[in-house]
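*Asks:* Predicted model, plus sequence, below.
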Amino acid sequence: MNPGVIGAGVMGLGIVRSLLRGGFVTHVRDVDPAREALAHARGARIAGAPAELGAHADVIFIVVLDAAQIDDVLEGPGGLMPVLGPGKTVLVNSTIAPGDTERFAARVCSTGAAFVDAPISGGPARAEAGTMSMMLAAPDAVLAAVDPMLRAVSDKRFVIGTRAGDAARAKLVNNLMAGIHLIAGAEAMALAMRLGLDPRQMSELIRVSSGQSWMFDDRMPRALAGDFEPRAQAHVLTNDLTLANAAAADAGVELPLGAVARDLLRATCDAGWRNEDDAAALKYYARRFGVHMPG
């Protein structure tokens, strides 16, 4: 079987590289020619449209930003739907609402193709290394058929169940934690600066103490170094927390911390940093606390 990847952004390109490293002939489609050029330079075959990719690929990874873009991939000009059918499998790796995942699963499966709810986590470096986390929801036989490709792109795979939408739910729970940890880390570091402490020393201290978290380890050292090159843009995590709060509301509960984290990330975006790395939350807090970022 040959894979195809639609969306060669920071995570999608990592998936492409992992598939190529695993020996798979990999087809790629992205709306940005520059991203396609990066994939082609690694050895991928470029398709002119989703339908063209789907004609050559048996297993199709969709790694785009949101549900609107998936709609366009499926049924926009040159969309996938006409070329789907028995023998094809579509994996949606985007972080989207569970209801949207269920809707896409129904549409894909109506053609006779298989569908895998397969959101991913871990950042670009882990995507490229094939060590990212993947949450999976699909029938066992479908997962078994694509297992070699899943192993090529992820060494931490969690089968949540067989029902499309459950992996999407699991991803929102994870990203709720990620957003809260990011905001907590930014708040703590800004307080340290306000108290006159050395932020770099505090970062080292926290990373080996009880305040440690993966998000702190990944984001705060980069923020303190002034590196806001987007690995995950601030508006993306803001949207993820919006989806998590909506999922909670649908379940009849509120997320006190989740709502605050969403609002603070939204404020970071509104301050002009929406397209920077979400570590820019520290810049928002520094401005709010009246302290200067390290030079």
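*Replies:* Looks like it came in fine.
*Asks:* rest of the way, CA atoms for contacts and neighbours
*Replies:* OK.
*Asks:* Let me know the next secondary structure element after the top helix by length along the chain.
*Replies:* Longest helix of the chain, by residue count under DSSP state H: helix 166-194. Tracing the chain past helix 166-194, the next element assigned as helix or strand by DSSP states H and E is helix 199-207.
*Asks:* Just the buried positions in the longest helix of the chain, please.
*Replies:* 166-173, 175-176, 178-194 (16 or more other C-alpha atoms under 10 Å).
*Asks:* Same question for stretch 227-235.
*Replies:* The neighbour-count check on stretch 227-235 (16+ other C-alpha under 10 Å) flags 228, 231-235 as buried.
*Asks:* putting a second one here so we can go through both:
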Amino acid sequence: MRDVGLIGLGAMGLGMAQSLRRAGHRVHVYDVRDEAARKFAAEGGVACTSPADVASRCEVVVGVVVNAAQTEQVLFGEKGAASSMKGGNLFVMCSTVDPNWSVALEQRLEGLGLLYLDAPISGGAAKAAAGQITMMTAGKPAAYAMAGELLEGMAAKVYRLGDRAGNGSKVKIINQLLAGVHIAAAAEAMALGLREGVAADALYDVITHSAGNSWMFENRMPHVLKNDYTPLSAVDIFVKDLGLVLDTARATKFPLPLASTAHQMFMQASSAGHGREDDAAVIKIFPGIQLPD
């Protein structure tokens, strides 16, 4: 049994904490929602009062928050984790961020004598709860040595992509390019079918058994069929993530026409008031269609 800290009990973080606990570790958690940490503690974890409190108890702290700004707050904000981490302790960063920011964070933590693992994640809430996510990691050998078996406790696939930070985040934003484009394409296809009078459930059944299927079509379009846009991954997540994709490509003047179009679709959905809805709500930008009740 190891003491491991996890900060951020959202859809992915909660499942990862549960997987670590199931693997036999003592899991110390913090979330800005006190009730989330208390509920996890009631099921066998340890609730902490701040990121610093987590870090004071654990050699390894896993950050599972939304973006770079929140990661910055977790580490260096009031009662941040970095203030309590001892030399040689490890911070595992699981957010989707600008790769250059991740490289800079590694250097910043090295200056404090701390280890860092660039380790974005993919797979969704169900896979997180089952310990079946994918981790795209990059970091020094010492960081992997400190992480030990903890990564495998959270993930079915742990890819080692380099001995310095950066490549983990680069691969993650490429994944997000595909995910965002696939969701936008799935919404466009379903919208056309509805506009042409095809029954939504019939269209879904045919496509998921045909060559045009994608994982995102199969996973997201049931949200449309059920008229349930409870956010598992929100529209605004793809406004952010596809923005990171485009920023990365723009730096080297690399054209991304499909990613650019998908980004505009999510921007349009967000500006229409759907930013906090499930990302399948991008279908709502299409005029003249009757969505399922």
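*Replies:* Structure received. These numbers were taken from a predicted model, which means no experiment stands behind them.
*Asks:* Now the TM-score, please.
*Replies:* Overlay of the two chains. TM-score (TM-score structural alignment, normalised by the length of structure 2): 0.96; 292 aligned residues with a C-alpha RMSD of 1.2 Å.
*Asks:* could the buried residues of stretch 227-235 of structure 1 go into JSON lines alongside distance to Val63 of structure 1 and secondary structure?
*Replies:* Below are these laid out as JSON lines (distance: C-alpha to C-alpha, whole Å; DSSP: H, G, I helix; E, B strand; the rest coil):
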{"residue": "Phe228", "distance to Val63 of structure 1": "22", "secondary structure": "coil"}
{"residue": "Arg231", "distance to Val63 of structure 1": "15", "secondary structure": "coil"}
{"residue": "Ala232", "distance to Val63 of structure 1": "14", "secondary structure": "coil"}
{"residue": "Gln233", "distance to Val63 of structure 1": "15", "secondary structure": "strand"}
{"residue": "Ala234", "distance to Val63 of structure 1": "18", "secondary structure": "helix"}
{"residue": "His235", "distance to Val63 of structure 1": "17", "secondary structure": "helix"}
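*Asks:* Show me where structure 2 has its strands.
*Replies:* 3-7, 26-30, 46-47, 60-63, 90-93, 115-118, 121-122, 133-139, 155-160 (DSSP state E).
*Asks:* Read off where the second one ends up in structure 1.
*Replies:* Under TM-score structural alignment, the alignment places strand 26-30 of structure 2 onto residues 25-29 of structure 1.
*Asks:* now the matching stretch: how far from the chain's centre is it?
*Replies:* 19 Å (C-alpha atoms, centre = their mean, to the nearest Å).
*Asks:* same thing with stretch 173-193 of structure 2?
*Replies:* Worked out by C-alpha atoms, centre = their mean, stretch 173-193 of structure 2 lies 17 Å from the chain centre.
*Asks:* next one: stretch 115-129 of structure 2
*Replies:* 7 Å.
*Asks:* can you check stretch 79-89 of structure 2 too?
*Replies:* 23 Å.
*Asks:* cool, stretch 124-144 of structure 2 as well?
*Replies:* Using C-alpha atoms, centre = their mean, the offset of stretch 124-144 of structure 2 from its chain centre is 11 Å.
*Asks:* what comes into contact with that stretch?
*Replies:* 11-16, 18-19, 90, 115-123, 153-169, 171-172, 232 (C-alpha atoms under 8 Å, 6 or more residues apart in numbering).
*Asks:* can you check stretch 170-185 of structure 1 too?
*Replies:* 95, 119-120, 135, 160, 213, 215-216, 219-220, 237, 240-241, 243-244, 257-258, 261-262, 264-265, 279, 281.
*Asks:* now stretch 66-81 of structure 2
*Replies:* Here stretch 66-81 of structure 2 makes contact (C-alpha under 8 Å, 6+ apart) with 7, 50-56, 63, 65, 82-83, 93, 95-98, 101.
*Asks:* repeat that with 10 Å
*Replies:* Residues outside stretch 66-81 of structure 2 that contact it (C-alpha atoms under 10 Å, 6 or more residues apart in numbering) are 7-8, 10, 30-31, 49-56, 61, 63-65, 82-85, 91, 93-98, 101-102, 105, 109, 237, 240-241.
*Asks:* Stretch 240-248 of structure 2 now?
*Replies:* 66-67, 96-100, 170, 172-181, 236-238, 249-250, 253-257, 259-264, 266-267.
*Asks:* Touching, Glu110 of structure 2 and Gly87? I think so.
*Replies:* Yes. Between Glu110 of structure 2 and Gly87 there is a contact under C-alpha atoms under 10 Å: 9.5 Å.
*Asks:* Could you report the neighbour count for Pro120 of structure 2?
*Replies:* By other C-alpha atoms under 10 Å, 24 other residues sit near Pro120 of structure 2.
*Asks:* State the distance from Ala281 of structure 1 to Phe228 of structure 1.
*Replies:* Going from Ala281 of structure 1 to Phe228 of structure 1 by C-alpha to C-alpha, to the nearest Å gives 10 Å.
*Asks:* Can you check which residues contact both of these two?
*Replies:* Residues touching both Ala281 of structure 1 and Phe228 (C-alpha under 10 Å, 6+ apart): 219, 273.
*Asks:* Give me the buried entries from the contacts of stretch 124-144 of structure 2.
*Replies:* If we count by 16+ other C-alpha under 10 Å, the contacts of stretch 124-144 of structure 2 have these buried: 11-16, 18-19, 90, 115-122, 153-158, 160-169, 171-172, 232.
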